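Asks: Could you look at this predicted model? Sequence included:
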Amino acid sequence: MEKSRVLRGMTARGGARVLAVDSLPAVRDLKELHGLSVLPCAVLGRLMSAAMAMAADLKVERGRVTLVLEGDGPAGRAVADAETRGLARGFISTRELPGWTRGPGKLDLSRAVGKGFLEVIKDLGLREPVRSRVELLSGEIAEDLAYYFAKSEQIPSACALGVRFSPEGEVLSSGGILVQVMPGASEEEISELERRMRALTSPSYSLERAGSLEAFAEEALGEIRWLGEVRFELSCRCSEEMARSIALSMPREEIAEHLRRGEEVEVVCSFCERAYRFDPARLLEEVERLEGEGGR
């Protein structure tokens, strides 16, 4: 099975760290799994590329990055989740939207996302995950991610992300580049990197044209010393136990209504679309037991 890739490297002069992403396999699968139209797929695809890049850069063996995009636009809520061991999953609450554009070949993500917040959750294996929340600058995601790094982690960064589609709506390419300036970088190198990133106006097209992730990044930024790679595939960690906990958290009256109608209680995972079904009579028995124990 083809997997998405994240490459980690340094610019030849050592002034910046580079994370290059090819998320095409995962984004293509997400589009099919959730039945997404082009614009919601572009939103989720960019968010997924960002989550993969950040997860690949964690310095722990078993870590996870979750990005939550909460805008007031019609796209609603989008979540991308990626683990250091190469597992990823994601969803967006609105599956179909018109293909709004802001120019030839430019999807209008800002109109779809609206105003809101980007939340970054890092699970580093500590007692509690590290959470940060920043206001969205544009809803285009790349600019919002760079703003997060500048405000929450004090790391000067530049980011370019994109998802490219055929006229029929097929995903042709998906990915991008995240560049982070290192302490001690020369003004000359910083200026050169800024110039190169500004010139990268269509990263998904450049990625498709380059033919490989390495060639894409090096054409964009010049010589890169590659340090490592993480490959990602879609995978969900939902379980019957987790779904049962959600079912048990439902109001007792709602569970009883399912029983009256002779219907099972269904819990569907937003990430993988798997449906879990439970007997309402047994759920009510368990609810009563938990309430008796003070555990609900």
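Replies: Perfect, thanks for sending it.

Asks: from here on, contacts and neighbour counts on C-alpha atoms
Replies: OK.

Asks: So the nearest residue to Val38 once chain neighbours are set aside: helix, strand or coil?
Replies: Take Val38 and drop its neighbours on the chain: the residue closest to it by CA to CA, 6 or more residues apart in numbering is Gly169, 6.1 Å away. Of the three states, Gly169 takes coil under DSSP: H, G, I helix; E, B strand; the rest coil.

Asks: want to compare, so here's the second one:
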Amino acid sequence: MDELLRAVDRDQTVRVVAVRTTDTVQEAARRQGLTPSETVALGRAMTAGCLLATLAKSDRERVRLRFQGRGRVDGVLVDARGDGTVRACLKPTLDDENHPLAAVIPGPHRRPSLAPLLGTQGYLVVTRDLGLAQPYEGSSDWVSGEVDEDVEAYLNNSEQLPSAMTCETIVDAGGVVRSAGVLCQGLPDLDPQRIQAVRDTFADGALYQLLHQAREPADLVGFALGGDAFLPMGHHRVRFACSCGPAAARRVLASLGAADLDALAAERPETTVSCSFCGATETLSADAVRALAGELRAERS
């Protein structure tokens, strides 16, 4: 079972969040039929989303991450919630001829680079919904295309929170072997060198090496703090979950507009909407599509 653990160091100057996402990533990759390389990209992004959805410590918290690059995979979308549910999907590029399939799995001893898959140039948009009147949105350019390094840069530069992050997903021919991540953030009055020391601990794929054996979230917190004692602050289960359904399918179709819906209903007896996150489908009859077009016109009259 996947789990997230929140903790602080013994001096209560560093906030640490560690999460295991092995089963969660495996389920998302299975539903989308991803290659091993794509699974690594999705896994790092999902893990980062889980770590970020802990700021308010509320089940109502929601964080959306949009990675937009220039590689074979055009982007990654992540939707994570404070209750531990998360979903994500890859957006393939429409220009596959200029972006041939990239293998990013070098072997068991070196952290794989995602740059051949995602590219090195892009940007990250983070939307935080804390249940207030308006969500907060921030963005930053990528620093590497390795996902966790880009999220870390966003936290430091856009949200101006002294942060260190590492996320890893290890795969083999059978699927996801292990997936996990750690986020450390400085609390008020923290010596900046403390977070830099954590970054040094995370450097050179240290978590990738650590995950070649089974680890609990508590092990990852200890790893981040260099073996120092810590105070657990709470934990919860993490799992893949998708909020799609008939209402979501109607919203997707409504975005086309009344005129296009009329044309769609005239062209085909049924219209099927497929969810990019989980693969589920919803089918609407031509009459239902026409009725939706009528509702849109009524709302605007």
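Replies: On my side now, so go ahead. Please read all numbers here as calculations on a predicted model, not as lab measurements.

Asks: mean deviation of the helix ranked longest in structure 2 from structure 1?
Replies: In structure 2, with assignment by DSSP state H, the single longest helix is helix 36-52. Overlaying structure 1 shows helix 36-52 of structure 2 at a mean distance of 1.0 Å from the equivalent residues (mean CA distance after the TM-score superposition for structure 1).

Asks: Which elements pack onto that helix?
Replies: The contact analysis (3 or more CA pairs under 8 Å, 6 or more residues apart in numbering; DSSP states H and E) places helix 36-52 of structure 2 against strand 14-20, helix 22-32, strand 62-68, strand 73-81, strand 85-92, helix 148-157, strand 163-172, strand 175-186.

Asks: can you count the residues close to Glu2 of structure 1?
Replies: 10 (other CA atoms under 10 Å).

Asks: so what corresponds to Gly122 of structure 2 in structure 1?
Replies: Counting by TM-score structural alignment, Gly122 of structure 2 corresponds to Gly116 in structure 1.

Asks: now that we're looking at the nearest residue to Val14 of structure 2 once chain neighbours are set aside, how far away is Arg15 of structure 2 from it?
Replies: Counting by CA to CA, 6+ apart, the nearest residue to Val14 of structure 2 once its immediate chain neighbours are dropped is Gly186, at 4.7 Å. Separation of Gly186 of structure 2 from Arg15 of structure 2 (CA to CA, to the nearest Å): 6 Å.

Asks: who touches both of these two?
Replies: Taking CA atoms under 8 Å, 6 or more residues apart in numbering as the contact definition, Gly186 of structure 2 and Arg15 share no neighbouring residue.

Asks: ok so, going back, so the residue nearest to Val38 of structure 1 is in contact with Leu36, correct?
Replies: No - shown here, Gly169 of structure 1 and Leu36 do not form a contact pair, counting by CA atoms under 8 Å, at 9.7 Å.

Asks: out of those two, which sits in the busier spot?
Replies: Per other CA under 10 Å, whichever of Gly169 of structure 1 and Leu36 has more neighbours is Leu36, with 21 against 14.

Asks: Strands along the stretch 101-250 of structure 2, start to end?
Replies: If DSSP state E, counting those that start in this stretch is used as the criterion, the strands of the stretch 101-250 of structure 2 fall at 123-129, 136-141, 163-172, 175-186, 230-237, 239-240.

Asks: mind giving me a markdown table with those strands and columns for distance to Pro217 of structure 2?
Replies: Output for the strands of the stretch 101-250 of structure 2, formatted as a markdown table (distance: least, CA to CA, whole Å):
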| stretch | distance to Pro217 of structure 2 |
| --- | --- |
| strand 123-129 | 24 |
| strand 136-141 | 28 |
| strand 163-172 | 13 |
| strand 175-186 | 8 |
| strand 230-237 | 9 |
| strand 239-240 | 15 |
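
Asks: What's the local residue count around the closest residue to Tyr123 of structure 2 other than its chain neighbours?
Replies: Distances taken as CA to CA, 6+ apart put Asp141 closest to Tyr123 of structure 2, at 4.1 Å, once the chain neighbours are dropped. The local packing count at Asp141 of structure 2 equals 19, with neighbours defined by other CA under 10 Å.

Asks: Return the residues in contact with the equivalent of Asp141 of structure 2 over in structure 1.
Replies: With TM-score structural alignment as the matching criterion, the partner of Asp141 of structure 2 in structure 1 is Glu135. Taking CA under 8 Å, 6+ apart as the contact definition, Glu135 of structure 1 lies against 115-118, 144.

Asks: Please list only the buried members of those.
Replies: The neighbour-count criterion (16 or more other CA atoms under 10 Å) marks 115-118, 144 among these as buried.

Asks: for the residues you listed, which one is nearest Phe271 of structure 1?
Replies: Minimum separation from Phe271 of structure 1 among these (CA to CA) is found for Leu118, which lies at 18.7 Å.

Asks: Apart from its neighbours in sequence, what residue is nearest the closest one?
Replies: Nearest residue to Leu118 of structure 1, sequence neighbours excluded (CA to CA, 6+ apart): Leu69, at 4.8 Å.

Asks: Would you mind finding the match for that neighbour in structure 2?
Replies: Per TM-score structural alignment, the equivalent position to Leu69 of structure 1 in structure 2 is Phe67.

Asks: List the contacts of its match.
Replies: By CA under 8 Å, 6+ apart, Phe67 of structure 2 lies in contact with 75-77, 122-125.

Asks: again, only this time at 10 Å
Replies: Taking CA atoms under 10 Å, 6 or more residues apart in numbering, we find Phe67 of structure 2 in contact with 45, 74-78, 90-91, 118, 122-126, 139, 141-142, 145, 147, 150-151.

Asks: ditto for Val171 of structure 2
Replies: The contact partners of Val171 of structure 2, by CA under 10 Å, 6+ apart, come to 22, 26, 35-37, 39-40, 43, 105, 108, 177-179.
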